[in-house]
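In: Attaching a predicted model along with its sequence, questions to come.
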Amino acid sequence: MEVELLAAALRRDSADLDLYANVLLASLADSLPPGAVRVTRRRSVADRVAGREGSVAELDVALGEQRLSLRMDRGRVTGAVCHEVRGIVLSRRPMGLDEWIDTLARSLAGVAASNARAREALERFLA
């Protein structure tokens, strides 16, 4: 699987951060095993009254011992890649959105190369 194609698919709609986070969340949640994608939402009073879920505040993607985190705060995005073993973070490397997307694409391609089920899920994601 080409990493560049996967990265381009992950970059779609990244200009509008809230839309991007929701699209990425839905796409990854459908493509990866249950529990691999975690989301934290920020709900305002207006969101609660209207029954809305709120905006995505944090998105975590767990791929083996690697956890990729994306945090949105007042229009700013910060990404990080963590090396995590049994729930303990051994290292954390902050990065910008573009580097985070490239890292996510490489990680997803690596998982797909070694796992037929993950490969099928990513092919559905790209379709």
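Out: Structure's in. What do you need?
In: hey, let's count contacts and neighbours off CA atoms from now on
Out: Will do.
In: can you tell me which helix or strand the residue lying farthest from the centre of the chain belongs to?
Out: Using CA atoms, centre = their mean, the residue of the chain lying farthest from its centre is residue 49. It sits 27.9 Å away. Secondary structure from DSSP states H and E places residue 49 in helix 45-50.
In: Also residue 5?
Out: Following DSSP H and E, the helix or strand that holds residue 5 is helix 3-11.
In: following that helix, which helix or strand comes up?
Out: helix 17-31.
In: Distance from that next one to the middle of the chain?
Out: Put simply, helix 17-31 sits 7 Å off its chain's centre (CA atoms, centre = their mean, to the nearest Å).
In: Could you do stretch 45-53 as well?
Out: Distance, stretch centre to chain centre, for stretch 45-53: 24 Å (CA atoms, centre = their mean).
In: here's the one I want to compare it with:
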Amino acid sequence: MTSPNDPIDLLAAALRQDAADLEVYARVLTGTLADALPPGSVAVQRKRGMADRLAGREGRVERLEVSLGEQRLVLNLSGGRATGEVCKEVRGVVLSRRPVALDEWVRELAVAIATRAESDARARAALEKLILGQ
């Protein structure tokens, strides 16, 4: 059993914070992760309607992919619901895919960021930023 002060649990709670409103959650998550993780680690696909184009907005996040090491975490937000997928990937080839619920996807993401933070100063700063909410 983990303690309430476990960094993984704290990070998962921080990542889960705005999950009630998927659009807000996706916006916060993509911005935070893109700023915090190494370049190329986060890929975002957006759906941009005519109103978004006219207003100069980026559009709604449809899909988020986070690649850290041999793990790729995919979050699909189309259709107003979130579905997650955890993939093991080696040299661009996906060896396995596992569909997961949002809570498990968030936990896997927290573990991947914490593992990366052990050896990467930028990921460590991201971990602190997510946990402390700065």
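Out: Perfect, I can see it now. None of these values were measured; they are calculated from a predicted model.
In: After superposition, what is the TM-score?
Out: With the length set by TM-score structural alignment, normalised by the length of the first structure, the two chains reach a TM-score of 0.93; 127 aligned residues with a CA RMSD of 1.3 Å.
In: coming back round to it: so what corresponds to the residue farthest from the centre of the first structure in the second structure?
Out: Residue 49 of the first structure maps onto residue 54 of the second structure when the alignment is built from TM-score structural alignment.
In: Same check on residue 121 of the first structure?
Out: Match for residue 121 of the first structure (TM-score structural alignment): residue 126.
In: What is the strand or helix carrying that match packed up against?
Out: Using DSSP H and E, residue 126 of the second structure sits in helix 121-132. With contacts taken as 3 or more CA pairs under 8 Å, 6 or more residues apart in numbering; DSSP states H and E, helix 121-132 of the second structure sits against helix 7-16, helix 22-36, helix 102-117.
In: The match of residue 121 of the first structure contacts residue 37, correct?
Out: Yes - Residue 126 of the second structure is within contact range of residue 37, at 6.8 Å (criterion: CA atoms under 8 Å).
In: Pipe the helices and strands packed on helix 121-132 of the second structure into TSV and attach mean neighbour count and distance to residue 88 of the second structure per row.
Out: Below are these laid out as TSV (neighbours: other CA atoms under 10 Å; distance: least, CA to CA, whole Å):
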stretch	mean neighbour count	distance to residue 88 of the second structure
helix 7-16	20	20
helix 22-36	17	20
helix 102-117	19	12
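In: Make CSV out of these and add distance to residue 62 of the second structure.
Out: CSV is the format used below for these (distance: least, CA to CA, whole Å):
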stretch, distance to residue 62 of the second structure
helix 7-16, 18
helix 22-36, 9
helix 102-117, 15
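In: quick one, which of these is nearest to residue 48 of the second structure?
Out: helix 22-36 (13.2 Å; CA to CA).
In: against the first structure, where does that closest one fall?
Out: The aligned range for helix 22-36 of the second structure in the first structure is 17-31, by TM-score structural alignment.
In: quick one: that stretch to the second structure mean distance?
Out: Taken over the aligned residues, the distance from stretch 17-31 of the first structure to the second structure averages 0.6 Å (mean CA distance after the TM-score superposition for the first structure).
In: Let's check: the centremost residue of the first structure is which one?
Out: Most central in the first structure under CA atoms, centre = their mean is residue 61, positioned 5.1 Å from the mean C-alpha point.
In: Skipping adjacent residues, who's closest to that residue in space?
Out: In space, and not counting its chain neighbours, residue 61 of the first structure is closest to residue 37: 4.6 Å by CA to CA, 6 or more residues apart in numbering.
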